[in-house]
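Visitor: Build me a structure from this.
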Amino acid sequence: MLAGRGQLVHIDRDEHGVMEVIDDQFTRSLYFGTAARQSSMSHADPVTLVLSYTRAMLAGLLFQPRPREILIIGLGGGSLLRFLAHHYPRADITVVEYRQAVIDIARRFFRLPDQPRIRILHEDATGFIHNPAQPLYDLILVDAFDAAGLHPGIACEHFLQACQQRLRQGGLIALNLWNTDKISCRAHIRCFENALRQRSLRLPVESRNNLIVFGAPHLERLPSRRALQATVPALKQQLGLDFAYLHRQLRRHNTLPLQWLFN
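Guide: Here you go, the predicted structure:
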């Protein structure tokens, strides 16, 4: 248990480890037996994205602002699902989570939306992504962590190649990496870039140990600066996220001009 983190609401355990739901004054959070918050939900506004890394993962909407088919790998407390289901009411959303206990906790304690267009599947993502019967996606968000870090099958080249093959024309992949172990993080980035046969966009998350990498393999070049600047205020008005800041951070942390990354 995590002393001093707030009020323990629920504790459970499966073959993969401990899961704790803890409330403080403002948020409800999911922990996997460590000090790292896996997911947080605001008591006052469950749709808002509390953790900065979830907001960073959606920087990819700059390049794919109108996803119709969304795949989320890793449920946690459902932050990305709640946000996207609310702001994209016509999108079909599939979530793949390999721990049934996490799905049960998220449903019970984290106000998951329950709509016909939303599928939450208890399945190993490596098997799911290789199934040719699954649809093509406009946006794939890979956020699959447990207490030990990134799920070992997720950042391998074979899995990421299969993700690339499940993208619709103009689709984009965002992968959440844990940036503490620099050697492993660099290896994951190499696998990502080898799988997609391109450079990635990299977005470190300030004040956290996350690094988000993006790839859009069907684009020959990214939109111009002027086109992106036109998109920024529209997305901010629609979603309430600071896309101007995310845009600046993408340019700051990617030294080549964005238009060159996909040549």
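
Visitor: make it CA atoms for all contacts and neighbour counts henceforth
Guide: Will do.

Visitor: Surely Trp178 is in contact with Arg208?
Guide: No. Contact criterion CA atoms under 8 Å: Trp178 and Arg208 do not qualify, at 9.1 Å.

Visitor: of those two, who's got more company?
Guide: More crowded of Trp178 and Arg208, by other CA atoms under 10 Å: Trp178, with 18 against 13.

Visitor: For this structure, which segments count as strands?
Guide: 7-14, 17-23, 27-31, 37-42, 69-73, 92-97, 118-122, 137-142, 145-146, 149-150, 167-178, 201-204, 210-215 (DSSP state E).

Visitor: export these to CSV and tack on distance to Ser224?
Guide: Formatted as CSV, the strands of the chain follow (distance: least, CA to CA, whole Å):
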stretch, distance to Ser224
strand 7-14, 48
strand 17-23, 44
strand 27-31, 39
strand 37-42, 34
strand 69-73, 25
strand 92-97, 29
strand 118-122, 33
strand 137-142, 20
strand 145-146, 34
strand 149-150, 33
strand 167-178, 15
strand 201-204, 15
strand 210-215, 17
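
Visitor: Indicate which one of the ones you listed is closest to Leu246.
Guide: The minimum distance between Leu246 and the strands of the chain falls on strand 201-204, with 8.5 Å, by CA to CA.

Visitor: Return the distance of the residue nearest to Gln164 when sequence neighbours are not counted relative to Phe214.
Guide: Once flanking residues are discounted, Gln164 sits nearest to Leu196: 6.5 Å by CA to CA, 6 or more residues apart in numbering. According to CA to CA, to the nearest Å, Leu196 and Phe214 sit 10 Å apart.

Visitor: where exactly do the helices run in the stretch 51-200 of the chain?
Guide: 52-57, 79-87, 100-109, 125-129, 157-165, 182-196 (DSSP state H, counting those that start in this stretch).

Visitor: Identify the residues contacting the residue nearest the centre of the chain.
Guide: What sits nearest the mean C-alpha location of the chain, by CA atoms, centre = their mean, is Leu141, with 4.1 Å. Contacts for Leu141 (CA atoms under 8 Å, 6 or more residues apart in numbering) come out as Met57, Ile70, Leu71, Ile72, Ile73, Ile173, Ala174, Leu175.

Visitor: Another for comparison:
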Amino acid sequence: MTRIVDDILQTLLDRDPPGQEIHREADEYGDIIVAEHKQYRILRFDDLYEQSKMNMRSPEVPIHHYIQAMLMAISWQEEGDVLLLGLGGGSLLRALHAYNPVRRLDVVELRPRVLAVARSYFTLPDTNCVNYHIDDAERYLRQAQGRGYGVIFSDLYSAFSMSPLQGTEAFLERCRDALCDGGWLVLNYLEMPHDQTLLYHALYRVFTDVFFCETGSGNVVIYASRATNAYRLKALRTQAMRLSRDGVAEVGHLARYLTRL
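Guide: Okay, the predicted model is just below:
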């Protein structure tokens, strides 16, 4: 019952009213909408669902719980460059850059206008350590084989659904081949892949260790590693708690739900 209550409260906290629209445009993929509600600035690709949210008083602090859950992986692998597939409003990017301003971050975004709007309205870092690429995620990964990323974050969504690319074995293999030994792939996924699903079996064919965290807001974050030595769940939870102590993100309530898949 406690977990159900936690989930409901997190969902309510994650969502604000649509707010006052301050910018709207469209590209070949659909609408790009920016709205404000109180101290929050919100990016949407339709008139209902939030793609990204920023507290204008502290832009580097992630609001959505799935972003906080994704961030846990940086406490497990602090070496190597980081790749972000999908930008949105840059919530994950701002938090990563604030945590380590000198770590190299490669950001891949399909839509040029999303990047332009994010730069104009969402305080993206402008530094030589952050490299923005307008590209298709699959094409970028084909060129990044052997790149040795420490962490790859994949958050590929349109207005209404997750990109099906994220659930394919070929995509998982390309991510694995772009990671260093001990690196992590972090997926923002729609649902927990049970042991009868194709994704579950694909994850264990491609990676050696797989964990997940249900965020309480409908998403599940999946963490997959190609490490040669198995990770211990308790150690991962303890390491993740450092982010709360360091003021990066309040992940204590999420680290408790980190589980081996």
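
Visitor: ok so, going back, make sure the residue nearest to Gln164 of structure 1 is actually in contact with Val213.
Guide: No. The pair Leu196 of structure 1 / Val213 is not scored as a contact, 11.8 Å apart, by CA under 8 Å.

Visitor: ok now do the alignment partner in structure 2 of Gln38 of structure 1, which residues does it touch?
Guide: Aligning on TM-score structural alignment places Gln38 of structure 1 opposite Gln51 in structure 2. Contacts for Gln51 of structure 2 were tallied using CA under 8 Å, 6+ apart; they are Ile42, Leu43, Arg44, Phe45, Gly88, Gly89, Ala159.

Visitor: If you map those residues onto structure 1, which are still there?
Guide: For the contacts of Gln51 of structure 2, the contacts that are reproduced in structure 1, applying both residues aligned by TM-score structural alignment, their matches' CA atoms under 8 Å, are Ile42, Leu43, Arg44, Phe45, Gly88, Gly89.

Visitor: List the contacts of the fourth one.
Guide: Shown here is Phe45 of structure 2, whose contacts under the criterion CA under 8 Å, 6+ apart are Gly30, Asp31, Ile32, Ile33, Gln51, Ser158, Ala159.

Visitor: of all those, which comes closest to Thr168 of structure 2?
Guide: Among these, and counting by CA to CA, the member closest to Thr168 of structure 2 is Ser158, at 17.0 Å.

Visitor: Turn the helices of the stretch 51-200 of structure 1 into TSV, columns for distance to Pro46 of structure 1 and mean neighbour count.
Guide: Formatted as TSV, the helices of the stretch 51-200 of structure 1 follow (distance: least, CA to CA, whole Å; neighbours: other CA atoms under 10 Å):
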stretch	distance to Pro46 of structure 1	mean neighbour count
helix 52-57	14	20
helix 79-87	8	20
helix 100-109	11	17
helix 125-129	26	18
helix 157-165	29	20
helix 182-196	31	18
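
Visitor: Name the nearest residue to the aligned residue in structure 2 for Asp24 of structure 1, ignoring sequence neighbours.
Guide: Using TM-score structural alignment as the criterion, Asp24 of structure 1 maps onto His37 of structure 2. Nearest non-adjacent residue to His37 of structure 2, counting by CA to CA, 6+ apart: Gly19, 4.5 Å away.

Visitor: from what I can see that neighbour touches Gln39, true?
Guide: No. The criterion here is CA under 8 Å, and Gly19 of structure 2 misses it with Gln39 at 10.5 Å.

Visitor: Those two: which has the busier surroundings?
Guide: Between Gly19 of structure 2 and Gln39, counted using other CA under 10 Å, Gly19 has the larger neighbour count: 14 against 10.

Visitor: quick one: the more buried one from Arg119 of structure 2, how far?
Guide: Gly19 of structure 2 is 20 Å from Arg119 of structure 2, by CA to CA.

Visitor: and if you look at Val206 of structure 2?
Guide: For Val206 of structure 2 relative to Arg119 of structure 2 (CA to CA), the value is 35 Å.

Visitor: next one: Leu187 of structure 2
Guide: From Leu187 of structure 2 over to Arg119 of structure 2 (counting by CA to CA), the distance is 24 Å.

Visitor: do the same with Gly182 of structure 2
Guide: 32 Å.

Visitor: Same check on Leu258 of structure 2?
Guide: In terms of CA to CA, Leu258 of structure 2 sits 33 Å off from Arg119 of structure 2.

Visitor: And for Ile74 of structure 2?
Guide: With CA to CA as the criterion, Ile74 of structure 2 and Arg119 of structure 2 are 24 Å apart.

Visitor: just to revisit the earlier point, quick one: map the residue nearest to His37 of structure 2 onto structure 1.
Guide: For Gly19 of structure 2, the residue aligned by TM-score structural alignment is Gly6.

Visitor: hang on, Thr208 of structure 2 packs against Tyr231?
Guide: No. When contacts are counted by CA under 8 Å, Thr208 of structure 2 is not listed as touching Tyr231 (9.5 Å).

Visitor: To which residue of structure 2 is Asn176 of structure 1 aligned?
Guide: Per TM-score structural alignment, Asn176 of structure 1 is aligned with Asn188.

Visitor: One more: Glu193 of structure 1?
Guide: In structure 2, Glu193 of structure 1 lands on Tyr204 (TM-score structural alignment).

Visitor: Neighbours of the residue lying closest to that match once chain neighbours are set aside, how many?
Guide: Of all residues not flanking Tyr204 of structure 2 in the chain, Val210 sits nearest, at 7.2 Å (CA to CA, 6+ apart). The local packing of Val210 of structure 2 (other CA under 10 Å) involves 21 other residues.

Visitor: To what extent is the counterpart of His133 of structure 2 in structure 1 buried, counted in neighbours?
Guide: Aligning on TM-score structural alignment places His133 of structure 2 opposite Leu121 in structure 1. By other CA under 10 Å, 18 other residues sit near Leu121 of structure 1.

Visitor: How about Gly17 of structure 1?
Guide: Residues near Gly17 of structure 1, counting by other CA under 10 Å: 12.

Visitor: list the contacts for it?
Guide: Phe32, Gly33, Ala147.

Visitor: Any figure for the gap between the last one and Leu177 of structure 1?
Guide: In this case it means Ala147 of structure 1. Distance from Ala147 of structure 1 to Leu177 of structure 1, by CA to CA: 14 Å.

Visitor: who has more neighbours, these two?
Guide: In this view Ala147 of structure 1 and Leu177 are compared by other CA under 10 Å, and Leu177 has more residues nearby, 26 against 17.
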